[in-house]
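J.: Let me see the structure of the following:
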Amino acid sequence: MPDDFTLSRRSAMRWNAPLDESHAALLLERLDVTDGTVVDLGAGWGELLIHAVDGTAARGIAVDTDEVAIERGRRAAKQRGVRVEFVEQDAAGWQGHADRALCIGASHAFGGTRQALAALGGVTDHLLYGDGCWSTEPTPAAHGIFGDEVLSLPTLLEACRDTGWRVLHLSTADQREWDDFESTARAGRLRWLLANPDDPRATETREWLDTREREYVSAYRGVLGFAYLVLVK
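T.: Now for the predicted structure:
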């Protein structure tokens, strides 16, 4: 059974992406889930997938390797009476075809953006895809954190076309969504730290929180973006 420290990691987050409720609703409207199977590859705790299938005749499959996140998702789906199966498996290793698919912030599981787009073409012909992209020319500090795999938005769209996708919908996370995402990504651990100031892990946690905050505001706030694409074949 995970302890409070482990459970605190993403406890304040709605989902692991810079995305508010109204933006999520728009994306799911564009994806147009009505029935059939919807798979979320790299689902985490599957909150967006639960939203996608809730109130429809569709069933969901959430695939991820994080057992803590999977258990959280299972509890949420059961409590809300939504048909979502959680599978503990590497996203790139999932075999099957789905009427709709989601892959949000999980391109790394496939080896990068281009590899993910190519692989996902074998899974579905209707895809909600989310990935980081540079909003402006990256600073050396931002590049040092995120590396060469992050593309500019025009280059990301070219990668979609090169792998056989057409863009039905494009939107990007705004600054408020980013600020909320980064704040909630730290908030769970901060609350744990305030409740456990004398824990042996407190010093390391405090340093982690300070580093994350500094990196965000000084290196990549307003520099790293996040694109949401509804793609079709």
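J.: make it CA atoms for all contacts and neighbour counts henceforth
T.: Will do.
J.: what about residue 80, distance to residue 89?
T.: Computed as C-alpha to C-alpha, to the nearest Å, the residue 80 to residue 89 distance reads 24 Å.
J.: one more to line up against the first:
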Amino acid sequence: MRWNTPLSEEHATLLLDRLDASHGRTWLDLGCGWGELLVRAVSAGPADATGRGVDLDERLLERGRSQAVEGGLADRVTFDAGSAAEVETGADRVLCIGSSHTLGGTRQMLYTLRDRVSPGGRVLVGDACWERPPNAEALEIFGDEVLSLVEVVEHARLAGWRVLHLSTADQREWDDFESTWRAARQEWLLAKPHHDDAAGVRDQLDTQLRDYVGSYRGVLGFAYLVLAR
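T.: I've put the predicted structure just below:
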């Protein structure tokens, strides 16, 4: 997987452009995973641009460090193990994609991020939202904390943000994300159909695909907002 979110290369380029990445000197990625977008953002900025990614998963952080080294950015991009909620330092560009749960949910995230971005800076938020009223199955999977897109935008306004850019993941991005998320296990199952664990892996994959196609494909969306104050 290139990134753990429904996002195409073209869409990522658009978001970095709307973030005015070429003028971002300090970057902070909260819940960064392996920080693919963070590394690209720093690379697209001034020669002295720096970035910091924070996540609890050391395995993903190590992948991020390796990517920074491969990109010649080992001295400019750091990856730290820790909770996004405990980060107190800010930056002039902040990323928080798929990590609203680490900051208390969508509403609280929008307020917390106000203290993480420098004056005149920009924030990229990526968050799940309902594109259509959820069915009972989708609610059971994702809970009732997910907001509609209208509610996300309204809460951003109430938190004092101006929405400089809004776009949502399209169906191809979602389908590719869901397929790629299962791909390694699918390949393993094809290669080892008689393994002792094969039946369990097969059932898990079939359930996940059935949930996606039958419960939340076209219902759960993902919004990207570039915000400023």
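J.: more neighbours, residue 80 and residue 89 of the first structure?
T.: A count of neighbours by other C-alpha atoms under 10 Å puts residue 89 above the other of residue 80 of the first structure and residue 89, at 16 against 10.
J.: That one corresponds to which position in the second structure?
T.: When the second structure is aligned by TM-score structural alignment, the residue opposite residue 89 of the first structure is residue 82.
J.: Over in the second structure, tell me which residue corresponds to residue 191 of the first structure.
T.: Structural correspondence for residue 191 of the first structure with respect to the second structure (TM-score structural alignment): residue 187.
J.: Its match: which element?
T.: Counting by DSSP states H and E, the element that carries residue 187 of the second structure is helix 171-191.
J.: about what we covered before: the match of residue 89 of the first structure touches residue 52, doesn't it?
T.: No: proximity of residue 82 of the second structure to residue 52 does not meet the contact threshold set by C-alpha atoms under 8 Å, at 11.6 Å.
J.: Helices along the second structure, start to end?
T.: Using DSSP state H, the helices assigned to the second structure run over residues 9-18, 36-44, 58-70, 106-112, 136-142, 149-158, 171-191, 198-211.
J.: Turn those helices into TSV, including distance to residue 219 of the second structure and mean neighbour count.
T.: Converted to TSV, the helices of the second structure look like this (distance: least, C-alpha to C-alpha, whole Å; neighbours: other C-alpha atoms under 10 Å):
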stretch	distance to residue 219 of the second structure	mean neighbour count
helix 9-18	20	15
helix 36-44	26	22
helix 58-70	29	17
helix 106-112	18	20
helix 136-142	8	13
helix 149-158	11	16
helix 171-191	10	15
helix 198-211	12	14
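J.: could I get those as JSON lines with distance to residue 226 of the second structure?
T.: Rendered in JSON lines, the data for those read as follows (distance: least, C-alpha to C-alpha, whole Å):
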{"stretch": "helix 9-18", "distance to residue 226 of the second structure": "7"}
{"stretch": "helix 36-44", "distance to residue 226 of the second structure": "14"}
{"stretch": "helix 58-70", "distance to residue 226 of the second structure": "23"}
{"stretch": "helix 106-112", "distance to residue 226 of the second structure": "12"}
{"stretch": "helix 136-142", "distance to residue 226 of the second structure": "24"}
{"stretch": "helix 149-158", "distance to residue 226 of the second structure": "10"}
{"stretch": "helix 171-191", "distance to residue 226 of the second structure": "19"}
{"stretch": "helix 198-211", "distance to residue 226 of the second structure": "30"}
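J.: Mind checking the ones you listed for the one nearest to residue 130 of the second structure?
T.: Of all the helices of the second structure, helix 149-158 sits nearest to residue 130 of the second structure, with 6.3 Å by C-alpha to C-alpha.
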